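Peer 1: Structure for the following, please:
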Amino acid sequence: MSAEKLTAEKRTEFGKGAARRIRAANKIPAVIYEHGNEPTHLTLPGHATMMALRHGGANALLELDIDGDVQLALAKEVQVDPIRRVIQHVDLFAVKRGEKVLVEVPVQVVGQAGPDTLVVTEHPTIALEAEATHVPEAIEVDVTAAAAGTQFLASDLTLPEGVSLTGDADALVVNVVAQVTAAALEADLADSPAGAAEAEAAAESTDADE
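Peer 2: Predicted structure coming up:
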C-alpha cells in the first residue's frame, strides 16, 4: 500500500465553532494519536483528503507533512455527514515503517457460486495484524462454483505474505446456502400452523365471495 501525501496544519482552536470555520474553508478537522504522546490536532485539505481516503480504503495510509515534519498515519475513524456525505472529522493514528498494527480489513466476495445458491457474508471485516505500510485493502473470498453448504472460515482465507489472523480462526466469514425457491417457500408456509390457518382463511374468503 502506497502512502497518500497530504499537507497538514497544526491547529490551536477547538470546539464546534472552530470546526465549522475549518469546514467552511473546505478543510477537515482531524486528530492524530501516537503511543505515549498527547494527541495532535490538525487541519487537513478537504478535497485531497477525501480522494486519499477514497483511494486508500478503510485503512488508508497517509504521509502527512506537518509543518515540515513527515509522519505516517493510518485512518482510524472517518466521520461523514449522513445527508451531505462530506467528511466531518478524521481520527488517525501515527505509525512507523516496519511497525506491526492491528486492523479490521474488509472482506470482498468474488466469483459466482453454484446454481440455486445464495452467498451470505457473515463477517464483513476480518481482524488482522500487518505491517503498517502493507495493510491489504481487502481480503478476497473466491466462491466460484461453490455448492450450497460450502463455508469459508477465517482460517480458510488466503492472506498476503506478512499478514496474520488475530481473530477467531473458526469464525464463519462467508456462507453459501441453498436459495429458497417460491415453490419451496409456499410449501413451508402450507405445512406450518400459521400457513395452514392463512390458507383456510383464504379459502373461507373465497367461499364468501361466491
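
Peer 1: contacts and neighbour counts: CA atoms only from here.
Peer 2: Noted.

Peer 1: Surely Q88 is in contact with Q79?
Peer 2: Yes - under the criterion of C-alpha atoms under 8 Å, Q88 makes contact with Q79 at 5.4 Å.

Peer 1: Neighbour count for those two, which is higher?
Peer 2: For Q88 versus Q79, neighbours defined as other C-alpha atoms under 10 Å are more numerous around Q88 (19 against 12).

Peer 1: That one: what's it in contact with?
Peer 2: R23, I28, P29, V78, Q79, V80, D81 (C-alpha atoms under 8 Å, 6 or more residues apart in numbering).

Peer 1: out of those, what pair is the most spread apart?
Peer 2: Farthest pair in the contacts of Q88 (C-alpha to C-alpha) is R23 and V78. Separation: 14.5 Å.

Peer 1: Looking only at neighbour counts, state which of the two leads.
Peer 2: The neighbour comparison of R23 against V78 (other C-alpha under 10 Å) goes to R23, with 19 against 14.

Peer 1: secondary structure element for that one?
Peer 2: Taking DSSP states H and E as the definition, R23 sits inside helix 16-24.

Peer 1: what helices or strands is that helix leaning on?
Peer 2: Where contact means 3 or more C-alpha pairs under 8 Å, 6 or more residues apart in numbering; DSSP states H and E, helix 16-24 is packed against strand 27-33.

Peer 1: To check against the first, give me the structure of this:
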Amino acid sequence: MADQLTISAEKRTEFGKGAARRIRRADKVPAVLYGHGTPPMHLSLPGHEAMLALRHTNAVLTLDVEGESHMALAKDVQRDPIKRFIEHVDLVVVRAGEKVTVEVGVHVEGEAAAETVVTTDYNTLEVEAPITSIPEWIVVSVEGLEAGTQILAGEVELPSGVTLVTDPEALVVNVSQQLSEEALEAELAEAEAEAGIEQEESDEDEAAEGEDAEGGESEGGESEGDAEGGEDAENKDD
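Peer 2: Below is the predicted model of the structure:
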C-alpha cells in the first residue's frame, strides 16, 4: 500500500530557478501543493525526509505546514537525471475516504513453462483506488503458463477496492515459444537480407578457401623438377 508519512513543510515566497537552487543548496526540496479548489501553496520540504517519503510512487503524505495539516498525494516527482536527487515535487490535496486515479507498476512473478519467453507489454496499469489503499504493485503470476498464453488487463487480479481504468483488452503479459538457435539465425539472416546487409565471411571460411586454393594449385600445376625431368628425357631420346 502507499506510504503515509508525516513531514514538516515551510511556505516559501521566493520563486524561479535561482530561488529553487538556493532551496536545494539548503538541503530542502521545492514543492507545490494544489487541488480541491484551493489556491496553489508553494512549499519547501526537508531534503532527507522528502527523499525517504518519496522512495515509492504514489506516496501519500501528511504535511504539517506551520501548524496546519494537509493530506497530499505525490503526483509528480522530478529528479536529476544523473545524481537522482529530487529537484521538485507536485503534490495534490486529497481527502480521507476519496478515490484517486493513479498509475501502478506491474510486477511479474513465477516461472512459466520450459522453453518459453515471458514479455511484459504494459509495465503499469491505470487504476482507481482509495487514497489510503493504493497498492505499491500489481502482481501478475506466470507460474507454469504454457506458450501461447496471453494475460489481458481485464484478467489481472486487483486488490480489494481497486478498479481498472486501463482498457480491459490491453495485452499485459505474453508467453511465447522460445526460438531455437537455428530459428534465431534464420530470422537474423532474413532480416539482414531484407535490409540489404551482406554477411562477411568468417576467418574460418577464408582459411578453408585458402587451403582449397593451395590444394588446387598443387594438383593441377607442374613443378620445376617435373618440367626439367621431362626435358632431360626428351634429350636422351634424341
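
Peer 1: And the TM-score between these chains?
Peer 2: Here the TM-score for the pair of chains, by TM-score structural alignment, normalised by the length of structure 1, is 0.90; 206 aligned residues with a C-alpha RMSD of 2.2 Å.

Peer 1: Adding distance to L6 of structure 1, write the contacts of Q88 of structure 1 out as JSON lines.
Peer 2: Formatted as JSON lines, those follow (distance: C-alpha to C-alpha, whole Å):
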{"residue": "R23", "distance to L6 of structure 1": "17"}
{"residue": "I28", "distance to L6 of structure 1": "12"}
{"residue": "P29", "distance to L6 of structure 1": "13"}
{"residue": "V78", "distance to L6 of structure 1": "16"}
{"residue": "Q79", "distance to L6 of structure 1": "18"}
{"residue": "V80", "distance to L6 of structure 1": "19"}
{"residue": "D81", "distance to L6 of structure 1": "22"}
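
Peer 1: ok, now how distant is the alignment partner in structure 2 of Q79 of structure 1 from A153 of structure 2?
Peer 2: Mapped onto structure 2 by TM-score structural alignment, Q79 of structure 1 lines up with Q78. According to C-alpha to C-alpha, to the nearest Å, Q78 of structure 2 stands 28 Å off from A153 of structure 2.

Peer 1: neighbouring contacts of stretch 174-186 of structure 2?
Peer 2: 112, 115-121, 145-151.

Peer 1: Let's see that with 7 Å instead.
Peer 2: For stretch 174-186 of structure 2, the surrounding residues in contact (C-alpha atoms under 7 Å, 6 or more residues apart in numbering) are E115, T116, V117, V118, T119, T120, E146, A147, G148, T149, Q150, I151.

Peer 1: ditto for stretch 116-128 of structure 1
Peer 2: 102-107, 148, 163-167, 172-179.

Peer 1: Drop anything exposed from those.
Peer 2: By neighbour count, with 16 or more other C-alpha atoms under 10 Å, the contacts of stretch 116-128 of structure 1 hold 103-107, 148, 163, 165, 172-178 as buried.

Peer 1: Now do the helices in structure 2.
Peer 2: Per DSSP state H, structure 2 carries helices over the ranges 17-25, 47-53, 181-194, 203-220, 224-237.

Peer 1: Include distance to H70 of structure 2 when you put those helices into JSON lines, please.
Peer 2: What follows is these, written out as JSON lines (distance: least, C-alpha to C-alpha, whole Å):
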{"stretch": "helix 17-25", "distance to H70 of structure 2": "21"}
{"stretch": "helix 47-53", "distance to H70 of structure 2": "15"}
{"stretch": "helix 181-194", "distance to H70 of structure 2": "57"}
{"stretch": "helix 203-220", "distance to H70 of structure 2": "70"}
{"stretch": "helix 224-237", "distance to H70 of structure 2": "102"}
